[in-house]
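J.: what would the 3D arrangement of this be:
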Amino acid sequence: MITPELHILTRTDLAALEIGPGEVIDAVRDAYVAYAEGASRNPTKMMMTVPTGRDAVSYSMLGFDGALQQVGFKTSYRQGTGNPDKYYTTISLYDDKTGLPFAFMDCHRVGGSRTPATTALIAEACASEGARSALMIGTGRQGLNTLPYLATRLPHLEKLRFFGTHPDGVRATVETFHEYFPGRELERVHDVPAAVSDSDIVVAASGRAAHPPVKTSWLKPGGVLISVSSKGVDSSSLADADYAIATNEGQLGVTGSRFDTADGAAGIDAEFPDVLIGRKPARRGQADRVFAFSSGMVITDIPVAHALAHKAIEAGLGQKVRLWT
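T.: Okay, here's the model as predicted:
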């Protein structure tokens, strides 16, 4: 009889593991394709605010990655949107081939990898022909890897810029980019509206931002605005777009309800997995201003977590726990 056991992996265990942008982007793309083709399942995430007046919110996501045949449960809790030290997120994986539990691990690095991978894939699919510039707004965890992932997937981008106000975040953004692209120039901007109007691809991943809320109407014709669940995006941005995409329409209703119009729930033209496999177009015309709402889907967490777990186990990291004995 096989005794079920979990590999427990901490944030420290996962921190030094090498996993490049290309590997993560390929894993996330495979996950979206499997979902679009009906092999995976991704129920809408559950969100609950905590009624204590502490500005706390919790999330729960369940999914099945048909490519890996892994079931994943992800949980997140944050007390105070401005306090990164009070944000905790975990993921547990179960192998559907063997019917056994596999890993329970910190999900901080997973989320910080699969989110920019999704951004890069959306940018690649939705950017207009001839796009040459990208702007990253925000220097927190969600945006830290965005520019190197964009440069990996869209090597033809000539101008890469960012906006940030927190000194540690600014420094980390520059250092992280130059780890992957030591010879490339990265420009810091200070006028967000002007930089948006001069960029082909705009990624907003700012929280309670120190900049005017970004509007789709600021984009140049053919521009694309990708909101990574950003509070720094104006609530008019979806309605004002010529074409609108979401990673998942159900999750847009949960985490993007502020984009609802007075007439009802916000509507989109396509879900991104359908765009990725060619079932739906990424835009109607080259001059369209495109808005894309990116809300994390657990099917993209699962393959990244699975890859990191395997690397950690092969390196002898973590510990095994026989929880069910």
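
J.: C-alpha only now, for contacts and for neighbours.
T.: Noted.

J.: quick one: Lys280 from Thr300, how far?
T.: Distance of Lys280 to Thr300, computed by Cα to Cα, to the nearest Å: 20 Å.

J.: which one's more surrounded, those two?
T.: Each of Lys280 and Thr300 has its neighbours counted (other Cα atoms under 10 Å); Thr300 has more, 29 against 15.

J.: okay, and the closest residue to that one other than its chain neighbours sits in which element?
T.: Closest residue to Thr300 apart from its sequence neighbours, by Cα to Cα, 6 or more residues apart in numbering: Val28 at 5.2 Å. For Val28, the element it lies in under DSSP states H and E is helix 21-36.

J.: list the helices and strands the helix or strand following that helix packs on?
T.: Counting by DSSP H and E, the next helix or strand C-terminal to helix 21-36 is strand 46-49. Packing contacts for strand 46-49, counted by 3 or more Cα pairs under 8 Å, 6 or more residues apart in numbering; DSSP states H and E, involve strand 56-65.

J.: one more to line up against the first:
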Amino acid sequence: MTSKYAPRGQLWLLPQSQQEGLDFDHGQVLKVVEQAYLALRDGSSNPAKTVVEAPGDHSLSYSMVARDAGSGTVCFKGVYEFDPRRTRDSYQFHSFAFLCDDTDGSPIALMDVVTLGPLRSAATTALLARAACPDARSALVVGTGVQGQMALPMLLAALPDLERLQVAGTYAEGLRAVRDSAGGRPVEIVDDLRAAALEADIVVGAAGLSVKEEVRRAWMKPGAVAVLLGYGVHADVCHGADYRIATSAAQMLATCEDLRAEDGTLPSVDAELPDILLGHAAALRDPGDVVFAYNSGMAVTDAALGRYIADLALAAGRGEQVTFW
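T.: Take a look at the predicted model:
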């Protein structure tokens, strides 16, 4: 059987430069990621990620593998961060995903995931926020890096009735990028994080390790949800929340060392996103609940969304075929 991606013995490469300018439809991205979570209860597989941390926060590395039954795609993903806390002014980030078609056994592509990772994380954040606070009218994003810049457009795709958008950060260029990401909607730059959090229905912790201030539990109003996918939401929100949801309880246990109490304990997860989307579990118990949502990256969404991006790139004539095997 001939693959549409590359002839036998060759591999299709999709570096970041070949993905720039692709016409991503945020609504479709949301649907692709949602279907990947639904398929986790219908034939997909997503083992816990393997994490390696060097002493003294010298570097952070992790790898994941998953099979998305919906698209028939297998994904192998690797990430390496050097100086993740930006303490030596030498930060480096390298990542890739290798995709294979599990219906005919052919390789799809080896692709950079600088765009893919934040895009699927932002979609997951939007799904968690919509489930826990479907009537939200205000959102606060903490962080202005790539994750922060993708948060608002995806939230707006999931919750178009959002009226007030706010961002907290320290870098002027990042703040401008977040404001530009909202498609012309006004975005307020926050000077007082506590005051902003007290009024927000949705709080997104999308900052990096160098974040200077984090939203606390006492700042969360009844009925609000805090979604953590990086930093910017304090551990006391997790421990003090009325209800806790996660993409995966197992992934949370494997990746959230920063959230543990002094005795090393973590509160239990009340519901996982796939079960919430299927209607098998609630996203909260009471409308007044403060909900903590943990968004850990899951390779099954990389598989599904990577396939979507690869097909867009193929249709646009992007990428390069190289003899590999």
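
J.: now the TM-score, please.
T.: With the length set by TM-score structural alignment, normalised by the length of structure 1, the two chains reach a TM-score of 0.92; 316 aligned residues with a Cα RMSD of 1.7 Å.

J.: quick check, central residue of structure 2?
T.: In structure 2, the centroid-proximal residue (Cα atoms, centre = their mean) is Ser121; its distance is 1.4 Å.

J.: SS state for the counterpart of that one in structure 1?
T.: When structure 1 is aligned by TM-score structural alignment, Ser121 of structure 2 is paired with Thr115. Following DSSP: H, G, I helix; E, B strand; the rest coil, the label given to Thr115 of structure 1 is helix.

J.: returning to that earlier point: burial measure for the closest residue to the residue nearest to the centre of structure 2 other than its chain neighbours, as a count.
T.: Excluding its sequence neighbours, the residue lying closest to Ser121 of structure 2 (Cα to Cα, 6+ apart) is Gly297, at 6.5 Å. Residues lying near Gly297 of structure 2 (other Cα under 10 Å) number 22.

J.: with Asp65 of structure 1 instead?
T.: The burial count for Asp65 of structure 1: 25, using other Cα under 10 Å.

J.: one more: the one 10 residues further on?
T.: By other Cα under 10 Å, the residues close to Thr75 of structure 1 number 20.

J.: and Ser267 of structure 1, what pairs with it in structure 2?
T.: For the record, residue 267 of structure 1 is Gly, not Ser. Aligned counterpart of Gly267 of structure 1 in structure 2: Ser268 (TM-score structural alignment).

J.: got a list of what the aligned residue in structure 2 for Val214 of structure 1 touches?
T.: Counting by TM-score structural alignment, Val214 of structure 1 lines up with Val215 in structure 2. Contacts for Val215 of structure 2 (Cα atoms under 8 Å, 6 or more residues apart in numbering) come out as 193-194, 197, 232-234, 237.

J.: 6 Å instead, please
T.: Each residue near Val215 of structure 2 by Cα atoms under 6 Å, 6 or more residues apart in numbering is listed here: 233-234.

J.: returning to what we had before: the helix holding Val28 of structure 1 packs against which elements?
T.: Under the contact definition 3 or more Cα pairs under 6 Å, 6 or more residues apart in numbering; DSSP states H and E, helix 21-36 of structure 1 sits against helix 272-276.

J.: give the next helix or strand downstream of the helix it packs on.
T.: The C-terminal neighbour of helix 272-276 of structure 1 among helices and strands, as given by DSSP H and E, is strand 290-293.

J.: any idea which helix or strand comes after that following strand?
T.: Toward the C-terminus, strand 290-293 of structure 1 is succeeded by helix 298-314 as the next helix or strand (DSSP H and E).

J.: and that following helix, how far out from the chain middle?
T.: Here the centre of helix 298-314 of structure 1 is set off from its chain's centre by 16 Å, with Cα atoms, centre = their mean, to the nearest Å.

J.: try stretch 274-287 of structure 2
T.: Mean-position distance between stretch 274-287 of structure 2 and its chain equals 19 Å (Cα atoms, centre = their mean).

J.: got a list of contacts for it?
T.: So stretch 274-287 of structure 2 is in contact with 37-38, 131-132, 223, going by Cα under 6 Å, 6+ apart.

J.: try 10 Å
T.: Where contact means Cα atoms under 10 Å, 6 or more residues apart in numbering, the residues beyond stretch 274-287 of structure 2 that reach it are 34-41, 127-133, 222-225, 242-248, 270-273, 289-293.

J.: cool, and stretch 176-185 of structure 2?
T.: Under Cα under 10 Å, 6+ apart, the answer for stretch 176-185 of structure 2 is 141, 143-156, 163-169, 171, 174-175, 186-189.

J.: from Ala310 of structure 2, how far out is the match of Val214 of structure 1?
T.: Using Cα to Cα, we find Val215 of structure 2 at a distance of 37 Å from Ala310 of structure 2.

J.: likewise for Gln18 of structure 2?
T.: According to Cα to Cα, Gln18 of structure 2 and Ala310 of structure 2 sit 10 Å apart.

J.: can you list residues touching both of the two?
T.: Between them, Gln18 of structure 2 and Ala310 share the contacting residues 111, 316, 318-319, judged by Cα under 10 Å, 6+ apart.
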